[in-house]
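sequence and predicted structure, then a few things I'm wondering about:
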Amino acid sequence: MAGLSINKIDCILTDQLLQLGSHVRAYNHLLVESGFTFFATEALLKTSNKEFPQYLSGFPWLMLGKKSAVRMRLSSWLDKHNISPNIVAEFDDSALMKSFWQAGFCVFSSPTLIEKDFVDKYDFKIIGRAEEVKEQYYIIAIIEIVTGINKQ
């Protein structure tokens, strides 16, 4: 935000809204919104005979950290479906999380808009989707962007 306030940077791409009470007069612009996709390897899927989403309770999970913007929404969705994930690790660093899920021993989730990359590059299987769990990406800028982004 300091970089925005002194015009060192033009905008910030983030998954969180600008905090209320900020001393920088900036604007949130919703860029894109996506549901969530759940992934696992074929070998892990063979260990369950339940249907999605109930079998999510039986698998080990890699989960986003509690400070993640989407974590609360994902946790609410899991609670709604009476799913108690067996969380084996939590990550605030997506690069570190990536090295763990590449081993293929856990279920993980990601925004649906990038699911093709996981399937194509890493041979993970899509085990289900939750469109009601939304990941949102914003551009935060000092001036109102007039290029038509999310203009209604």
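Received, thanks. This structure is a prediction, so every number in the text was calculated from the model and none was measured.

alpha carbons only for contacts and neighbour counts from here, please
OK.

and the longest helix for this protein?
helix 71-80 (DSSP state H).

now it, how far from the centre of its chain.
Averaging C-alpha positions (Cα atoms, centre = their mean, to the nearest Å) puts helix 71-80 12 Å from its chain's average.

which neighbouring elements make contact with the helix or strand just after that helix?
Note on helix 71-80: by DSSP states H and E, the next helix or strand toward the C-terminus is strand 86-91. Packed against strand 86-91 by the contact rule (3 or more Cα pairs under 8 Å, 6 or more residues apart in numbering; DSSP states H and E) you find strand 60-64.

report all helices and strands that the strand it packs on contacts.
Packing contacts for strand 60-64, counted by 3+ Cα pairs under 8 Å, 6+ apart, involve strand 86-91, strand 108-111.

point out the most buried one among the ones you listed.
Compared across these, strand 108-111 shows the largest average neighbour count, a mean of 20 (mean count of other Cα atoms under 10 Å).

ok, second structure coming up, stack it against the first:
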Amino acid sequence: MKEINYRHLYYFWVVAKEGGFSKAADRLGMAIQTISAQVRELEKSLGHQLFKPMGRSVTLTEAGHAAYARAEEIFQIGQRIAQEVKQAATGQAVRLAVGLSDGISKLAAHKLLGPALATPELRLLCHEGEFEPLMAELALHQLDLVLAGQPAPQNPNLRLSSQLLSSSAVGWYGPGTQVHKAQIDQFPHSLAQLPLLLPTHHSPLRASLDRWFEHLGIEPRVVAEFEDSAMMSVFGAGGLGIFPASLTGQDDLALMKGLKLIGECEVHEEVHAIYTRRSRHHPLVQAILQAP
């Protein structure tokens, strides 16, 4: 297969978006024959027909749909280049790339990122993932900061540092229609009779909760487990069960109408900020680390 000519790809993309060669010619101010010839060259280089006749117009073939999907991505990115270059050249945009370990409370993370969120022209990139891959991305400077439920690993090759940002008690919440006064009065033992939503076992919080249940002699009735704490909150608010959440994020949790706090437990959820020597000097990373 020959190397793709992106001018040919662009003409194909316009024809597909406009729904025919005639409309594409009007948009581009070119002759229909010229555009048709360019598209045929693209088909020749790809080795597949991209359009087929449909009445007096054309429609995409299966190969054409595949090509159009990629062309759409390419030219949408291209349309953003001018704006992003201008922002970078004028210093208008401040970029912060943050990794969120999938075991931590996203509501707590939102509050802890607060010192950076009010930055004018902020370009925030949030990536959720498992702890080890996030550490690799941070070490390769693909991320500026990672928020996780554990400190940086003791690995001299990674050269990562960390700071404890928050250690918050965990509260148990449920829809007000399912939470009764007797359950609040008998907390925490009332949890044994309630359907519970818990984080999955790879979360540091889950290990702490399991030890707490064992200490109290409670056999939890687990109806669902979630890697994403925000999703767990949504399902809990929807009536699936009672769920734990860091009190650090309770202001955001209050936005979910109808939730009621059953009680607070002795378990604490920690959130650590992990960073490299270079990213430590990022002004927004400094603002997050230095926040009271």
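Perfect, I can see it now. Being a predicted model, the structure only gives us computed values, none of them experimental.

what do we get in structure 1 for residue 274 of structure 2?
Taking TM-score structural alignment for the superposition, residue 274 of structure 2 sits opposite residue 140 in structure 1.

how big's the offset between the longest helix of structure 1 and structure 2?
In the superposition with structure 2, the aligned residues lie an average of 1.2 Å away from helix 71-80 of structure 1, counting by mean Cα distance after the TM-score superposition for structure 1.

ok, now how distant is the aligned partner of residue 197 of structure 2 in structure 1 from residue 33 of structure 1?
Residue mapping for residue 197 of structure 2 onto structure 1 gives residue 62, with TM-score structural alignment as the criterion. For residue 62 of structure 1, the distance to residue 33 of structure 1 equals 22 Å [Cα to Cα, to the nearest Å].

of the two, who's got more company?
In terms of neighbours (other Cα atoms under 10 Å), residue 62 is the more surrounded of residue 62 of structure 1 and residue 33; the figures are 22 against 15.

thought the more buried one was touching residue 103?
No: Residue 62 of structure 1 is not in contact with residue 103 according to Cα atoms under 8 Å; the separation is 11.4 Å.

mutual contacts of the two, please.
Overlap of the contact sets of residue 62 of structure 1 and residue 103 (by Cα atoms under 8 Å, 6 or more residues apart in numbering) is empty.

residue contacts, the equivalent of residue 111 of structure 1 over in structure 2?
In structure 2, the residue paired with residue 111 of structure 1 is residue 246, using TM-score structural alignment. In this structure, residue 246 of structure 2 makes contact with 105, 107, 108, 168, 169, 170, 171, 268, 269, judged by Cα under 8 Å, 6+ apart.

among these, which ones are in helices?
With helices identified by DSSP H, the entries of the contacts of residue 246 of structure 2 that belong to them are 107, 108.

my guess is residue 137 of structure 2 contacts residue 144. True?
No: the pair residue 137 of structure 2 and residue 144 fails to qualify as a contact (Cα under 8 Å) at a distance of 9.2 Å.

what about these two, which has more around it?
When residue 137 of structure 2 is set against residue 144 and neighbours are counted by other Cα under 10 Å, the residue ahead is residue 144, at 25 against 15.

I'd say the more buried one and residue 273 touch.
No: assessed by Cα under 8 Å, residue 144 of structure 2 is found out of contact with residue 273, at 10.3 Å.

so what's residue 171 of structure 2 up against?
Under the criterion of Cα under 8 Å, 6+ apart, the contact list for residue 171 of structure 2 reads 244, 245, 246, 247, 261, 262, 263, 264, 265.

mind telling me what it corresponds to in structure 1?
The criterion is TM-score structural alignment: under it, residue 171 of structure 2 has residue 37 as its aligned partner in structure 1.

look up how far residue 11 of structure 1 lies from its match.
Using Cα to Cα, residue 37 of structure 1 is found at 28 Å from residue 11 of structure 1.

residues near residue 43 of structure 1, how many?
Counted with other Cα under 10 Å, the neighbours of residue 43 of structure 1 add up to 10.

and it, which of the three is it?
helix (DSSP: H, G, I helix; E, B strand; the rest coil).

to which residue of structure 1 is residue 237 of structure 2 aligned?
With TM-score structural alignment as the criterion, the equivalent of residue 237 of structure 2 in structure 1 is residue 102.
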